[in-house]
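1. Next one to model:
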Amino acid sequence: MRGISITEPGEADVLQATDVQAPTPQSGQVVIDTVAAGVNRADVMQRKGFYPPPEGASPLPGLELSGTIREVGPDVDGWSVGDEVCALVDGGGYAEQVLAPAAQLFPVPQGVSVRDAAGLPEVACTVWSNVFMTANLQPGEVFLVHGGSSGIGTMAIQLAKAAGATVAVTAGTQEKLAFCRELGADIAINYREQDFVEEVRAATDGHGADVILDNIGAKYLPRNVDLLATNGRMVVIGLMGGRKGELDLGKMLSKRAAVIATSLRARPPREKATIVAAVREHVWPLIDDGAVRPIIQGTHPLDRAADAHRELEASGHIGKILLIAREAHGL
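-> Modelled structure (predicted):
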């Protein structure tokens, strides 16, 4: 089969289509004939040599995909050959066939194409596990997500609004901010022209943010802490703005606030299975009902993965970018 290999750490051109060995399912696993795979910042970090796959995972990039089950391994219940699914995987999503744990499978939601379902697992699991399972966002609270027009941001807006929160976002263009408002954002801030701390405080009568989802890291750390409300919770899921920053513990103590750093890929299988089960219970019904939807910017053929990475790194997109491995009915 064909897959996308990283020939060496580097820029997008190191992503090359090569012949790789087709996977064989072991206990608790299935093999999926891939229709589409989601492209994520974690894939870029892996390509550059900064985010190696967990032990035992495929060396190929790709953390989410959609398609049909080709083969079912031993000790798998509830799934059959031919089922249309999407999946959260530890790696290997950029390939024509992908090995996936049965505990990390989702059915393709009603009203969503098999192709577009590839853009759901990573963002749904990231947002639900961090914003709701970890930060415990409650109805009526103020929620801020940085990068509101990203794949994670567009999912976070929709889920936070569905939960009854007041949603604030940052983005870098008026077009992106307008799209965030269409998704339900109440406060939309152009980080190039406005101070998000001042804007959120002004919009909330000085209250600030109860929960912040941050993928920037060190660059925003002091200002995020300034913005946290009493008993506020900040979850850091990325380091696009640097790894090292000063944390004012005095402010944290006075606010009784929490700063939590998490990642999804490195979690053990049991934790991932728990997250997937929670997403199926709480998020999938919202997608089935049309209250939440995947936001897909565009697609590239699998063998043009380098172009997809260039588009992602240019940061002009809104929502998700997908790689297409094969055509499927209903696209």
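
2. Please make it C-alpha for all contacts and neighbour counts, starting now.
-> Fine.

3. need the next SSE after the helix or strand residue 98 falls within, C-terminal direction.
-> Assessed by DSSP states H and E, residue 98 sits inside strand 97-101. Using DSSP H and E, the next helix or strand after strand 97-101 towards the C-terminus is strand 105-107.

4. after that following strand, next one along is what?
-> Counting by DSSP H and E, the next helix or strand C-terminal to strand 105-107 is helix 114-117.

5. just checking, what packs against the helix or strand following that next one?
-> Using DSSP H and E, the helix or strand that directly follows helix 114-117 along the chain is helix 121-127. Here helix 121-127 is seen to pack against strand 64-72, strand 84-88, helix 151-162, helix 269-282 when contacts are counted using 3 or more C-alpha pairs under 8 Å, 6 or more residues apart in numbering; DSSP states H and E.

6. which residues touch the shortest one?
-> By that I understand strand 84-88. For strand 84-88, the surrounding residues in contact (C-alpha atoms under 8 Å, 6 or more residues apart in numbering) are 63-69, 100, 104-108, 114, 117-118, 120-122.

7. one more time with 7 Å
-> Taking contacts as C-alpha atoms under 7 Å, 6 or more residues apart in numbering, the residues outside strand 84-88 that touch it are 63-69, 100, 104-108, 114, 117-118, 121-122.

8. and these, which are buried?
-> Buried subset of the contacts of strand 84-88 (neighbour count, 16 or more other C-alpha atoms under 10 Å): 63-69, 100, 104-108, 114, 117-118, 121-122.

9. Show me where the stretch 101-250 of the chain has its helices.
-> Under the criterion DSSP state H, counting those that start in this stretch, the stretch 101-250 of the chain contains helices at 114-117, 121-127, 151-162, 174-183, 196-203, 221-227, 249-255.

10. coming back round to it: mind checking which of the helices and strands packed on helix 121-127 is nearest residue 29?
-> Nearest of those to residue 29, taken as C-alpha to C-alpha: strand 64-72 at 6.6 Å.

11. How far does that closest one sit from its chain's centre?
-> The chain centre lies 19 Å from the centre of strand 64-72; the measure is C-alpha atoms, centre = their mean, to the nearest Å.

12. and it, what other elements does it pack with?
-> strand 29-39, strand 84-88, helix 114-117 (3 or more C-alpha pairs under 7 Å, 6 or more residues apart in numbering; DSSP states H and E).

13. One more, please, to line up against the first structure:
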Amino acid sequence: MRAVEFHEFGGPEVLRMTDAPDPEPGTGEVTIDVAYAGVNFADTKARAVGYRVPALPFRPGLEVSGRIRAIGAGVEGLRPGQEVAALTPHSGYAEIALAPASTVFALPAGVSLRTGATLPTVLPTVQALVHEVGRLRAGETVLVQGAAGGVGTVAGQVARLGGAGAVYGVVSRAEKVEEALKYGYDAVFVGDDFTAGVQRATSGRGVDLALDPVGGDTLRRSLDSLARFGRLVSFGNAGGAAPWQLGQDDLYPRGLSVSGFSILALAQDDPEALRSIAGKSFLLAAGGEVELPVTAEFSLDRAAEAHRLMDTRATTGKLLLSVAGK
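-> Predicted coordinates:
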């Protein structure tokens, strides 16, 4: 089979198309004939700095859609030929992906394979951020960093569906504002000065819930944007800053709370919890309540171009690799 791997860390040019043996499922595993593979920031971070890379050579790819090729011993509820979406432990950039059966999900009726490739990381992540960890209550206000990205476009919609009184977004560039406003946001702020915009929009009160994938100074500014008793959920460190540290002086005066979430950690530590969250969130796509915009699509042999585009930080929505998609 064809697969994309890298043998050293670096820019998009280190991605190479290779011929690899067809994987066979072991106990509790499934192989999938890949139709589409999602392109995620975690893939570019793995390529550039070795994020979650245990050894080289390495094959990126966290999520795919396709049809089950074969199932291993002990797998129940899945069958060959079934259309599925899956979280793949860094094996998705290939014609055949190997995945634990616990992170393989049957596609709901009416959800295409193309849309299916956008589901495994984004929808469960947003469901967890807004409801499981963020514990949004009706009427509360929400602030989302990266509002025009894959998670951001969905977070605005899910927060609105969850009864948020107002949803505010932050984007890195002015040209992304119009795109973000399509997905449930009342206002979208540009760049590092978003705290002032939040204070103006909320008459100085701040927001009840902030979702931050950036870390560093952006996380600090998100914390400053919270109302009394507000909650912040960190779900990444896209800015590459040193791990953040908060103390009593940051939290006690306004009764603030800070939590964290990782979809990959959940998949590894508690796959049943992931399955429950994914089941709830996939219904939103099946029912047409949430739109997951795909803004660029590349063939498998153009994976380096997809990474190059993502590295510009100018992308919006979701990027896909079309492996055998129609």
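
14. How far does the strand holding residue 98 of structure 1 sit from its chain's centre?
-> For strand 97-101 of structure 1, the distance to the chain centre is 19 Å (C-alpha atoms, centre = their mean).

15. mean shift of it relative to structure 2?
-> For strand 97-101 of structure 1, the mean deviation from structure 2 after alignment is 1.1 Å (mean C-alpha distance after the TM-score superposition for structure 1).

16. What sits closest to residue 25 of structure 2 if chain neighbours are left out?
-> Spatially, and ignoring its direct neighbours in sequence, residue 25 of structure 2 is nearest to residue 72 (4.9 Å; C-alpha to C-alpha, 6 or more residues apart in numbering).

17. Quick check: the gap between the most centrally placed residue in structure 2 and residue 288 of structure 2.
-> Centroid-nearest residue in structure 2: residue 122, 3.9 Å away (criterion: C-alpha atoms, centre = their mean). Counting by C-alpha to C-alpha, to the nearest Å, the separation of residue 122 of structure 2 from residue 288 of structure 2 is 15 Å.

18. again with residue 239 of structure 2
-> In terms of C-alpha to C-alpha, residue 239 of structure 2 sits 33 Å off from residue 288 of structure 2.

19. just residue 117 of structure 2 next, same as before
-> Residue 117 of structure 2 sits 16 Å away from residue 288 of structure 2, taking C-alpha to C-alpha as the criterion.

20. same thing with residue 145 of structure 2?
-> Distance, residue 145 of structure 2 to residue 288 of structure 2, using C-alpha to C-alpha: 24 Å.

21. Who has more neighbours out of the two?
-> Shown here are residue 145 of structure 2 and residue 288; by other C-alpha atoms under 10 Å, residue 145 has more neighbours (26 against 11).

22. Skipping adjacent residues, who's closest to the more buried one in space?
-> Closest residue in space to residue 145 of structure 2, ignoring its immediate chain neighbours: residue 170 at 4.8 Å, by C-alpha to C-alpha, 6+ apart.

23. got it, and residue 237 of structure 1?
-> residue 215 (5.0 Å).

24. what sits against the one you found?
-> For residue 215 of structure 1, the contact set (C-alpha under 7 Å, 6+ apart) comprises 146, 236, 237, 238, 239, 240.

25. Can you find the partner of it in structure 2?
-> Using TM-score structural alignment, the equivalent of residue 215 of structure 1 in structure 2 is residue 213.

26. Residue in structure 1 paired with residue 283 of structure 2?
-> Checking TM-score structural alignment: residue 283 of structure 2 goes with residue 285.

27. before we move on, what about residue 255 of structure 2?
-> Alignment note (TM-score structural alignment): residue 255 of structure 2 maps to residue 256 of structure 1.

28. burial measure for the nearest residue to that match once chain neighbours are set aside, as a count.
-> Distances taken as C-alpha to C-alpha, 6+ apart put residue 231 closest to residue 256 of structure 1, at 5.0 Å, once the chain neighbours are dropped. Residue 231 of structure 1 is flanked by 15 other residues according to other C-alpha under 10 Å.

29. just residue 198 of structure 1 next, same as before
-> Neighbours of residue 198 of structure 1 using other C-alpha under 10 Å come to 15.

30. The one 4 residues further on now?
-> Per other C-alpha under 10 Å, the neighbour tally for residue 202 of structure 1 reads 12.

31. Check the spacing between it and residue 308 of structure 1 real quick.
-> Distance from residue 202 of structure 1 to residue 308 of structure 1, by C-alpha to C-alpha: 38 Å.

32. now swap in residue 164 of structure 1 and tell me
-> In this view, residue 164 of structure 1 and residue 308 of structure 1 are 34 Å apart by C-alpha to C-alpha.

33. what's the answer for residue 85 of structure 1, then?
-> 23 Å.

34. ok, now residue 298 of structure 1?
-> Using C-alpha to C-alpha, residue 298 of structure 1 is found at 9 Å from residue 308 of structure 1.

35. Looking at these two, which one has more neighbours?
-> Between residue 298 of structure 1 and residue 308, counted using other C-alpha under 10 Å, the more crowded position is residue 308 (23 against 15).

36. Show me what that one lines up with in structure 2.
-> Per TM-score structural alignment, the equivalent position to residue 308 of structure 1 in structure 2 is residue 306.

37. okay, now the residue nearest to that match when sequence neighbours are not counted: neighbour count?
-> Distance criterion C-alpha to C-alpha, 6+ apart; nearest residue to residue 306 of structure 2, sequence neighbours excluded, is residue 298 at 6.6 Å. By the criterion of other C-alpha under 10 Å, residue 298 of structure 2 has 18 neighbours.

38. looking at this, residue 298 of structure 2 is in a strand?
-> Yes - under DSSP: H, G, I helix; E, B strand; the rest coil, residue 298 of structure 2 falls within a strand.

39. ok, it to residue 87 of structure 2 distance?
-> With C-alpha to C-alpha as the criterion, residue 298 of structure 2 and residue 87 of structure 2 are 20 Å apart.

40. cool, and residue 51 of structure 2?
-> Distance from residue 51 of structure 2 to residue 87 of structure 2, counting by C-alpha to C-alpha: 17 Å.
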